[in-house]
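[1] Structural data only, the sequence is not supplied:
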């Protein structure tokens, strides 16, 4: 079934991406907030395909487990556009591959968390082979320009093969536990959509209790895991969970220890689900072999049999003289076209006919294949494929001579002693390959180990004894816990206010951190990964009276402004992904407008106060923009005039000051309204009813009832006013009934605004509920002062951070966040002094001394 008539009939495409509508109203995508049927998905894919156009272009897609990313991926496959799939959470990989391959279209989240197609040109500057469908980095080398070229037939054939041996049924539902850009995670998506099964879209870790709530709520029947996933499953008590809909688990991405295979196969047999252990490589699109579930318990060391349509042969290897062994060579319709190392290679057709896996294997008498060694130096560590030669080259570029070797659990780096700092080397390696810090062992040696021939002795490197500093011991206090966090996460900046997630902890370091914490504390506090270190030690019997004395109260709107601006800047860098701050600030702005300007003062005074407030926003913004216009190429005249977001979007560009432009527009509109005597009287007579009526009117553009988006560019200033109006109404709600009404309006209208981003919508709704129902929050005095400083400087932080963080985040994202906040606070102080006609330098010096 052709999903769009605009496509030429002779355009090569991936068949299953064109046949989505055939599954009708069956659920295709399931999230925490709703479902998308196959029919609806096909419509969205068709719309995106029309946007991509009938002329083949190279599409770079920032992969993510979201509806937007998946729709774009399927649209490109269906329309015949080759997709270069990169990790959406790795800005450096996106930048480097964009520079290396010059894509015609870049599909990625924008700075404000939306989804954009940056069409860099109408056609293509590349010669794209007619068979080319997909370009993937091998796992663990996502920033490398060396890519795997996959054809339409590769993608289709491997999806069909996997669906066959797993027996995927239309009523199956797979949770997306792996990244979309990783070939294993992508194979889950392809095989289930081919079969008409459902995908439970999530980026939650199996270590998160919310993942299991979602799994049960959406009746998921399967999920996929790499070896480390099974460490997490042990940690969270998976064996005792009640999962009545679970039908099978799949495992790939590296060797799972035989005892673990035996144990999970036995567990599945008792609980009524199967374990599929699988073997594959990106060069084979995904899978080459699988171990039939009934053989797993008795043959846990085997990789199994070839997938349907594939076959193995053993090529004798001189370094492995053992009879019956040889390099595994795979043949099948899923074998890649070949590699690409530069854009010219995109014109190539098939350059390989079979795949040399680099693994030494043997075929046992029972017909099952086993892997007994490796030919090349590539290592698969915690499921990530790591190229030691690439790491050595990276270190050499920085003047560090080193040898690297790895096994299933760790990467060992031996560096020549010449003033080299082991911690610095480890941080470079961690950034390069994406491994958790505790899996990288660095040894600084007087002389690097070599064989008699003078060649590197990698076996000696691999056998080096770990020399990590011992984990801290002694009395359990905050300082010891900070040292523990610093050691495990390699974050010497850990403080008592740090959290596991705030310090960059992830699923790979979750197990080790939780084990060490439990050993140190004697128990594991609930939700420990979100608690500041100091709170881990709080005794259950702490006296309430003493605690109360240490707390004061903080105005909720101030707390939300401070929180939101930190979220905005931190997500732009990004050091975390807490989105929704700017839209929450719009609601707070409406709230504060009502509180501070729509008072009992006379109409003219109201207008005068509002004008002054607008001036305090516009003048410092334009002053900074004018300065940057002179010193940099960051801005243009439209930015200076605060009008850029009202213009049609340009290729690859997002208006940086859209929030300020929207805010100024809304403030001007409300000021103009209340300047009219009749409206002023109406507002005084119906202080709650007027903003609620305006919010209802604004829903016409929020839901695009008139279909304007299909005909014209609809700026944010015309889409988001309902949030501002609801904030205004919240400030004027004087009864429980009114507060319930405005809360209900927010909870009903925010969901769905950011498709596929429930966390973002949840943040906005949670902040709004606090704004309506909780006038103040308990807070220590120091927090009050910091929050007040950040809230008061939030406009200035927003204005200056665009120039600050790009110049600092190359050293540290967290430093970039602190620098952006500090620069905004400093600019606020300058603006305040200038506004009063006072010298600027003295207060800045006083702040610096403080």
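    Structure's in. What do you need? All values derive from a computational prediction rather than experimental measurement.

[2] switch to C-alpha atoms for all contacts and neighbour counts from now on
    Noted.

[3] from what I can see residue 205 touches residue 175, true?
    No: Residue 205 is beyond contact range of residue 175, at 10.6 Å (criterion: C-alpha atoms under 8 Å).

[4] Those two: which is more packed in?
    Neighbours of residue 205 and residue 175, each counted by other C-alpha atoms under 10 Å, are more numerous for residue 175; the result is 28 against 17.

[5] neighbours of the residue nearest to the more buried one when sequence neighbours are not counted, just the number please.
    Nearest residue to residue 175 in three dimensions, chain neighbours excluded: residue 200, at 4.5 Å (C-alpha to C-alpha, 6 or more residues apart in numbering). Other residues within reach of residue 200 by the criterion other C-alpha under 10 Å amount to 27.

[6] For residue 200, give its distance to residue 466.
    Computed with C-alpha to C-alpha, to the nearest Å, the distance linking residue 200 and residue 466 is 40 Å.

[7] And for residue 423?
    Between residue 423 and residue 466 the computed distance is 14 Å (C-alpha to C-alpha).

[8] where along the stretch 451-600 of the chain do the helices fall?
    Using DSSP state H, counting those that start in this stretch, the helices of the stretch 451-600 of the chain run over 458-462, 478-489, 507-521, 544-549, 556-572, 581-596.

[9] Give the buried residues for the longest helix anywhere in the chain.
    Of all the segments assigned as helix in the chain under DSSP state H, the longest by residue count is helix 603-631. Applying a neighbour-count criterion of 16 or more other C-alpha atoms under 10 Å, the buried positions in helix 603-631 are 603, 606-607, 609-611, 614, 617-618, 620-622, 625-626, 628-629.

[10] again with stretch 74-93
    Within stretch 74-93, the residues scored as buried using 16+ other C-alpha under 10 Å are 74-89, 93.

[11] here comes the other one, which I'd like you to weigh against the first:
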């Protein structure tokens, strides 16, 4: 499929638009007062220009955001892989409620073009289903949007969640609904053109999509070989446990691991244990210490309050925080990921 091709069943907000009509629409969108419409117009222009790549900005989770080139054919290949894995059919209704400035939002548009989806575009707010009453076959969201949409998840048949780890409390709320909505956590990054693996929220292990092969390096970190979307093997900083050749459990980021008194502590696993007991957003991080080398610090997004020491009974001796800090508002990336080190005092 050529990147200029549009599936016959493609619809945008109810209308079939060919290339010329889409470019005509983009000319109006880039003049809009709404940032999300300007970004969407820019995406349309980029997709249908003469170049064989699109430019986009990484999220900046692990460093300074940077511009990278993605080959349009690789983006099409990613869209097709998603369609196969999630059994998406032409004329399936899809909702684009993510910013098209970033890869996840761009891919929803390209999937619609390539797979013939009927795509509706709304403001990528924190509560995207607020004014929605129709049913959708396929939607992608970030965790905050899911949290604010729980009462309306019955309107969605398949929901993929990415951008950050889905909190255990949110998972429990979703599972208690007994809704027909199938919710999947996804694993991926800009360089893999969104997800290369997914799992239902009731599952522990991610399953790689057919276009991706996985292995681990000598640090125990995930290595991704997905030549249809990236010609180079990607060596990540994500510590994983392999189960099958195509399945892995995410343990945490190697650059977040804390060596405290000679014991390796995995922040993401400690946070998972504490989630039921802390209502505000929080994380744990290492802070330099003369005795331990690094001590474990709990940082909570809140005005200071008294924490009952019993909540730490679930943790082992080494996992218990040696210091607690409160931050009124977390510093984040543009896509809402917490910048851990920038919030430590």
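    Sure, I can see it. Given the structure is predicted, the values throughout are model-derived calculations rather than measurements.

[12] Onto which residues of structure 2 does the longest helix of structure 1 map?
    Under TM-score structural alignment, helix 603-631 of structure 1 corresponds to no residues of structure 2.

[13] Let me know the angle separating that helix from helix 581-596.
    Between helix 603-631 of structure 1 and helix 581-596, the angle comes out at 150 degrees (axes from the mean of the first three to the mean of the last three C-alpha atoms, to 10 degrees).

[14] how about residue 355 of structure 1, what's its partner in structure 2?
    Pairing criterion TM-score structural alignment: the partner of residue 355 of structure 1 within structure 2 is identified as residue 234.

[15] show me what contacts its match?
    Residues touching residue 234 of structure 2, when contacts are defined by C-alpha atoms under 8 Å, 6 or more residues apart in numbering, comprise 223, 224, 225.

[16] Looks like the second one contacts residue 237 (just checking).
    No: with contact defined as C-alpha under 8 Å, residue 224 of structure 2 and residue 237 do not form a contacting pair (11.3 Å).

[17] Look at these two and report which has more neighbours.
    Neighbours were tallied for residue 224 of structure 2 and for residue 237 using other C-alpha under 10 Å; the higher tally belongs to residue 224 (21 against 18).

[18] what about the more buried one, distance to residue 137 of structure 2?
    Residue 224 of structure 2 sits at a distance of 29 Å from residue 137 of structure 2 (criterion: C-alpha to C-alpha).

[19] for residue 60 of structure 2, same thing?
    The span separating residue 60 of structure 2 from residue 137 of structure 2 equals 31 Å under the rule C-alpha to C-alpha.

[20] Counting neighbours, go ahead and name the busier of the two.
    When neighbours are counted by other C-alpha under 10 Å, residue 60 of structure 2 and residue 137 differ, and residue 137 comes out ahead with 19 against 15.

[21] What's the first helix or strand after the helix or strand harbouring residue 106 of structure 2?
    When elements are assigned from DSSP states H and E, residue 106 of structure 2 belongs to helix 103-115. Read in the C-terminal direction, the helix or strand following helix 103-115 of structure 2 is strand 118-121, with elements assigned using DSSP H and E.

[22] which part of structure 1 lines up with that following strand?
    Aligned using TM-score structural alignment, strand 118-121 of structure 2 spans residues 198-201 in structure 1.

[23] what's in contact with the matching stretch?
    Identification of contacts with stretch 198-201 of structure 1 by C-alpha under 8 Å, 6+ apart yields 27-31, 65-67, 170-176, 189, 192-193, 215, 218, 220.

[24] In helices only, show me the residues you listed.
    Of the contacts of stretch 198-201 of structure 1, the ones assigned to helices by DSSP H are 67, 189, 192, 193, 215.

[25] nearest to residue 724 of structure 1, of those?
    Sorting those by distance to residue 724 of structure 1 puts residue 67 at the head of the list, at 27.0 Å, by C-alpha to C-alpha.

[26] From residue 684 of structure 1, how far out is that closest one?
    With the distance defined as C-alpha to C-alpha, residue 67 of structure 1 ends up 44 Å from residue 684 of structure 1.

[27] go on, residue 691 of structure 1?
    From residue 691 of structure 1 across to residue 684 of structure 1, the span is 11 Å (C-alpha to C-alpha).

[28] Of these two, give the one with the bigger neighbour count.
    Each of residue 691 of structure 1 and residue 684 has its neighbours counted (other C-alpha under 10 Å); residue 691 has more, 23 against 14.

[29] That one touches residue 725, doesn't it?
    Yes: when contacts are counted by C-alpha under 8 Å, residue 691 of structure 1 is listed as touching residue 725 (5.3 Å).
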